[in-house]
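> A predicted structure for the sequence below; I have some questions about it.
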Amino acid sequence: MVSGLVYDRVAMLNRFRQFWTKVISPIANLLLKLGVSADAVTLVGTIGVCAGALIFFPRGHIWLGVVVITCFVFSDLIDGYMARTSGTSSKWGSYLDSTLDRLGDGAIFGGLVMYYAGSAGHSRWMAAVTLWALVMGATTSYARAKAESLGLHASGGLAERSDRLVSVLVIGFFSDVLNLPILLEIVLCVLAVASTITVVQRTLSVRKQVLSDPANAGLGTPPTAGPTTPGEGQPGDNQRPATS
């Protein structure tokens, strides 16, 4: 049952990628003709996401912030396509993309923390919950990255990166448009719990792998590449391995 759900999610994400790749390919090809690099698109996209979250969210303009963020989120589709098409995919591009993704994630949840902590949201409780969701989301990504650096694997879990971003942006938009702030509060509480569970799941997974192979449990053991789960990065970005 669980494997079927994982397969369905991966298949749906692949279809999503294929559709939007066809949509953004003319834009990406135009940028390549103009001499724009994939790294430049990555940087501009991150700046746009951060600006949309940190300018509009603290003021209570949630729906407007979501619209701006969504526009720039598609830069992650574009830069991946550009890197593959131009043959410039590299470890540097992978590092830059993954690192800037973390900044974008932090800005989105950080903007919501500022919203709840300020006069617009006026809820210390929700500010704390959102901050916890931010910390656990970052820890989820770190848990996978650290496991893979040790030759283990810690992908999957209840709330992966794409799940967190899509849910908070979609629900945040409708929560503001429909004037139902409770919707965003509920999804943030769910994400805080789900992200915590995901960290525990990945930690237990790593622990299980170590216990199952004591001979390779020492830090001096040469790492071996662990399997990865496709589709954990932002949709359409095959420029780098995901660290969601």
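Ah, there it is. Residues are numbered from 1 along each chain as shown.
> CA atoms for contacts and neighbours, from now on please.
Will do.
> ok, Ile197 touching Leu158?
Yes: using C-alpha atoms under 8 Å, Ile197 is in contact with Leu158, at 6.8 Å.
> any idea how far the residue nearest the centre of the chain is from Val210?
In the chain, the residue lying closest to the centroid (C-alpha atoms, centre = their mean) is Arg161, at 3.8 Å. As judged by C-alpha to C-alpha, to the nearest Å, Arg161 and Val210 stand 25 Å apart.
> before we move on, what about Val6?
Applying C-alpha to C-alpha to Val6 and Val210 gives a distance of 24 Å.
> got it, and Leu188?
Distance, Leu188 to Val210, by C-alpha to C-alpha: 33 Å.
> got it, and Leu158?
To Val210, Leu158 is 22 Å away according to C-alpha to C-alpha.
> cool, and Arg9?
Arg9 is 28 Å from Val210, by C-alpha to C-alpha.
> compare Leu188 and Val210 (neighbour count), which wins?
Neighbours of Leu188 and Val210, each counted by other C-alpha atoms under 10 Å, are more numerous for Leu188; the result is 27 against 15.
> below is structure B, check it against A:
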Amino acid sequence: MLNIFARASVSRVTDPIGVWLVRLGMTPNAMTLVGTAGAVGFSLWLFPAGHLLTGTFVVWGLVMLDLLDGAMARAKGGGTAFGGVLDSTCDRIADGALLAGIAWYAFEVAERRSLAAAALICLVLGQVVSYIKARAEAAGLSANVGLVERAERLIIALVGTGLSGFGVPYAVDVALWLLVVGSVITVVQRVVAVRRSATAVPTTEAGE
């Protein structure tokens, strides 16, 4: 949901940076890979070690590189089909690593199974939310709705870890269970949207 309202404002900041990076010889795909590798590595290092505050700021900064690959693609006159697939794939990997890192922290440091369960549920639901849209678009249907999309998932999860890092008790628990509820709502929203879209499109093949 935030993606719709924030994209234009963010682009005004990132587009000049994207032009500059392209002039330096960087490519959008390289930026995607660098950001993803960093986000995965630090998510699985800092959060399981209990460094919630440091992890929040470092991972947030690396995730922001995802905005730059799009700006760089626009600076080069538009992205490629491969670049789009790579970007979406890396997004799923980075998101999964973040929530896996939080779940690891919950098991090893906080020793709270309920928090670990929330993180794992969020991990699964986040992948499902993205898959519904991708599968729908591949079938020529529409699922372009959702209360909690990637931007919201990252903001909610990282605000929770950041506040916990500042000493706010159970902030990450509240954030993740809120994210569970929002993700369930989003899954339902997208399934309903696909169902409505499908009524106008003849079925060509059975689903999985």
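Yep, it's here. Since the model is a prediction, treat every value here as computed from it, not as a measurement.
> if we can go back for a sec, the residue nearest to the centre of the first structure -> the second structure?
Matched across to the second structure, Arg161 of the first structure falls on Arg150, judged by TM-score structural alignment.
> do the same with Val66 of the first structure
Using TM-score structural alignment, Val66 of the first structure pairs with Thr56 in the second structure.
> now Tyr115 of the first structure
The alignment partner of Tyr115 of the first structure in the second structure, by TM-score structural alignment, is Tyr105.
> surely its match is in contact with Gly50?
Yes: look at Tyr105 of the second structure against Gly50 with C-alpha under 8 Å: they come within range, at 6.2 Å.
> the two: which is more packed in?
When Tyr105 of the second structure is set against Gly50 and neighbours are counted by other C-alpha under 10 Å, the residue ahead is Tyr105, at 25 against 19.
> any idea whether that one is helix, strand or coil?
Per DSSP: H, G, I helix; E, B strand; the rest coil, the secondary structure class of Tyr105 of the second structure is helix.
> please apply the same query to Ser98 of the first structure.
Ser98 of the first structure ends up helix, using three-state DSSP.
> how far away is it from Ile171 of the first structure?
Using C-alpha to C-alpha, which is the criterion applied here, Ser98 of the first structure is 25 Å from Ile171 of the first structure.
> what about stretch 89-107 of the first structure, distance to the chain center?
Mean-position distance between stretch 89-107 of the first structure and its chain equals 10 Å (C-alpha atoms, centre = their mean, to the nearest Å).
> likewise stretch 67-82 of the first structure?
Relative to its chain's centre, stretch 67-82 of the first structure lies at 13 Å (C-alpha atoms, centre = their mean).
> now the end-to-end length of that stretch.
Stretch 67-82 of the first structure: ends 24 Å apart by C-alpha to C-alpha.
> list the buried residues of that stretch.
Within stretch 67-82 of the first structure, the residues scored as buried using 16 or more other C-alpha atoms under 10 Å are 67-70, 72-82.
> then stretch 153-167 of the second structure?
Those would be Arg153, Leu154, Ile156, Ala157, Leu158, Val159, Gly160, Thr161, Gly162, Leu163, Ser164, Gly165, for stretch 153-167 of the second structure by 16+ other C-alpha under 10 Å.
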